[in-house]
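[1] With the sequence up front, the predicted model follows.
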Amino acid sequence: MATRSTEIGLVLYPDAQMAAVLGLGDLFAVANRAALRLGKVDAEPIRVSHWRQDAPGGPVVRVFDSAPEGAAGEPAALIVVPSLLGPVEAAVAAPYAAWMRGFHAAGGTLVSVCAGIFLLGETGLLSGRAVTTHWVLGERFRQRFPDARLDLDRLIIDEGDIITAGGLMAWTDLGLKLVDRYLGSEVMLDTARTLLVDPPGREQRYYSTFVPPLEHGDRAVLQAQHWLHGVGARDASLEDLAARAGLEQRTFLRRFRKATGLTTTEYQQQLKVNRARESLQFSALSVDQIAWEVGYGDPGAFRKVFARIVGLSPVEYRRRFHA
């Protein structure tokens, strides 16, 4: 008699990140052993399968099963789209989009890692959904799927039936989250300890840096941006910025927000925090000295802005990332 299990399927599309495919298989195997060792007799082990379209125009089929004695006719509970290592625009989505839509319509959960969200986006299921991907891919994703609600601060966003994870290595956080979902928190924590991996709870903004949008086509705003970068956002008044752009202040504010997606205040805060990150990583200056260096006369205000943008206090950031 077949043992009941929870099947998690991994999509083997062209240029898929095999480190995530194989790593998740290993992580779930460690979790299954932890569940047995901890006496979780009611927990159904996680079964891993691989899915691929073997022939052009053919169906997407199961090509590997970690528990072939299981109930092969039953649908997987969850399908994971790993990141891809080739061009994001590669025409690989079409054969899988309809299959994933049908899987989702039947009650399955869809998951993406990093650039895998582009394949998931082709299903049309991300409209109005909160999702995440690698911060470097943010602008490209917004252009291609403007109806999705992209949040690049978070490493994992779980909407129940759709889960998205940020960076290339976010499959480790994702794997632990799925272990927590299907085998429980005790097994998840034991698995994390065994693998020496931080339990879920990190945020992508700890690692991302501000990438100023410079390809928006508004030359007047670009002139102001270039000047702002040159002075390190220190002592840059609205009057100065508008003058650099050659625009009236209200017109400049409107065009700056349209071009960059940020107010001038938010933009300057991002620039200053970027400079502060570098100082915290590579210098021995105190937090107060760094606040002054990047243009904050009030160290308390600097700490609040830094924590809001990064998700860690300056001291916590230095402790974690100091070279």
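    In hand now; what should we look at? Numbering: from 1, shown residues only.

[2] contacts, neighbours, all on C-alpha from now
    Noted.

[3] Just say helix, strand or coil for residue 232.
    Secondary structure, DSSP: H, G, I helix; E, B strand; the rest coil: residue 232 is coil.

[4] quick one: it from residue 267, how far?
    Distance, residue 232 to residue 267, using Cα to Cα, to the nearest Å: 11 Å.

[5] Next: residue 162.
    Using Cα to Cα, residue 162 is found at 32 Å from residue 267.

[6] structure B:
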Amino acid sequence: MKNVGILLTKQYKLLSIAAILDVFDTANRFQLEMGFDKPYELNLIKLDENQDGFFKPYATQSLNDDHSYQLIIIPAFTTDDIRNAVSQNAAFIPWLTKQYQHGAEIATVCTGAFLLGATGLLDGKVATTHVDASKAFSTAFPAVKLKADKTVTQDGRLYTSGGATSSFHLLLHLLQNHCGKDTAIKAAKVFAIDMDRNNQSYFSSFQPFRHHNDDLVASAQDKIESCYQEVATIEEMIKDIPSSRRNIVRRFKQVVGITPIEYLQQTRIEAAKKLLEQTGQQMTEIIYNSGYNDPKAFRKVFRKTVGMTPTQYRDKFQAR
């Protein structure tokens, strides 16, 4: 039986902890019904004694208690201020390192990967997180091999998962490793989870960085966002902006994190996604209204960015 420690972090997301407990309780029930010992002993790990008591039926341990765990799970954070969330939970960092050195597996749900990243244990290893937090993660932890499109990753004894429902795919992955594929399949049926989803790119949305004070870059962003259907080259984008091409490209990438051409492509693909979701336009109309003239080029860029074809995206997300 694995002794499992689930961290009650500051600013934890209630849904992610509830999912962990529900799935592991279900696996325990399956194994008991088949005449086996339950595979998981569940413990909640608190930073201090003043934390809430939503989970009274479960054993609660203090971070200061001298316990060893075979599996530790870090839930998602509720906040977008991840740096502050990691700071509030800094006491977990040396504890996680020590548990890992003693042989523990560590798994993270969604943005919980930031806390594991802060330990340094992910350096040089593969990981994922919520797709919309991937840029911030790669900036904070450049030594980690981030696979932003992946739903679940495993690198040795370290596991990470993407956003929201990707936590269920992580839990199924753990069940399969610990209890076998039959238990994982039974759990997938109980929770109505598609086991074969390994990509989360199509859940992302382009959220351009606007919290800066560079007026020149802001002008370029405004130009791209208002004229993405017409502009095709950097020269067209910047013809009314009082600066050289080289200076704009340099400053744009420094401030926004991507080049103006990449920004244009992301803006166009986001426009195409909305048209696919919200309209009944023919594909040729969508391609044209997104700023593309070449259907082949559009499909290639769309699939590379989103992780599926435009038709597959429409079938999955169009409002009925």
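    That came through fine. As the structure is a computational prediction, the values presented were derived from the model and not from experiment.

[7] picking up where we left off before, out of residue 162 and residue 267 of the first structure, which sits in the busier spot?
    Neighbours were counted for residue 162 of the first structure and for residue 267 using other Cα atoms under 10 Å; residue 162 has more, 22 against 19.

[8] what's the counterpart of the more buried one in the second structure?
    Correspondence of residue 162 of the first structure to the second structure, assessed by TM-score structural alignment: residue 158.

[9] quick one, what contacts the spatially most central residue of the second structure?
    Centroid check for the second structure by Cα atoms, centre = their mean gives residue 130 as the closest residue, at 1.3 Å. If a contact means Cα atoms under 8 Å, 6 or more residues apart in numbering, then residue 130 of the second structure has 110, 111, 148, 161, 162, 163, 164 as its contacts.

[10] Where do the helices of the stretch 201-320 of the second structure begin and end?
    Secondary structure of the stretch 201-320 of the second structure by DSSP state H, counting those that start in this stretch: the helices cover 215-227, 234-238, 245-256, 260-278, 283-289, 295-306, 310-317.

[11] Out of these, which is closest to residue 125 of the second structure?
    Residue 125 of the second structure lies closest to helix 295-306 among the helices of the stretch 201-320 of the second structure, at 23.3 Å (Cα to Cα).

[12] So for the closest one, what gets flagged as buried?
    Using 16 or more other Cα atoms under 10 Å as the test for burial, helix 295-306 of the second structure gives 298, 299, 301, 302, 303, 305, 306.

[13] Likewise for stretch 211-230 of the first structure?
    Within stretch 211-230 of the first structure, the residues scored as buried using 16+ other Cα under 10 Å are 220, 221, 222, 224, 225, 227, 228.

[14] cool, stretch 85-105 of the first structure as well?
    88, 93, 95, 96, 97, 100, 101, 103, 104.

[15] The second one -> the second structure?
    So the one you mean is residue 93 of the first structure. By TM-score structural alignment, residue 93 of the first structure lines up with residue 89.

[16] What is the burial count for residue 192 of the second structure?
    By other Cα under 10 Å, neighbour count at residue 192 of the second structure equals 10.

[17] That one maps to what in the first structure?
    So, by TM-score structural alignment, residue 192 of the second structure is matched to residue 196.

[18] Span of stretch 283-299 of the first structure from start to end?
    Start-to-end, stretch 283-299 of the first structure (Cα to Cα) is 17 Å.

[19] What of stretch 47-62 of the second structure?
    Per Cα to Cα, stretch 47-62 of the second structure runs 6 Å from first to last residue.

[20] what's the answer for stretch 95-115 of the first structure, then?
    Length of stretch 95-115 of the first structure, first residue to last, Cα to Cα: 17 Å.

[21] now it, how far from the chain's geometric center?
    How far stretch 95-115 of the first structure lies from its chain's middle: 18 Å, per Cα atoms, centre = their mean, to the nearest Å.

[22] so who does the match of residue 162 of the first structure touch?
    Contacts of residue 158 of the second structure by Cα under 8 Å, 6+ apart are 105, 106, 107, 122.

[23] before we move on, what about residue 280 of the first structure?
    Taking Cα under 8 Å, 6+ apart, one finds 287, 290, 314, 317, 318, 322 in contact with residue 280 of the first structure.
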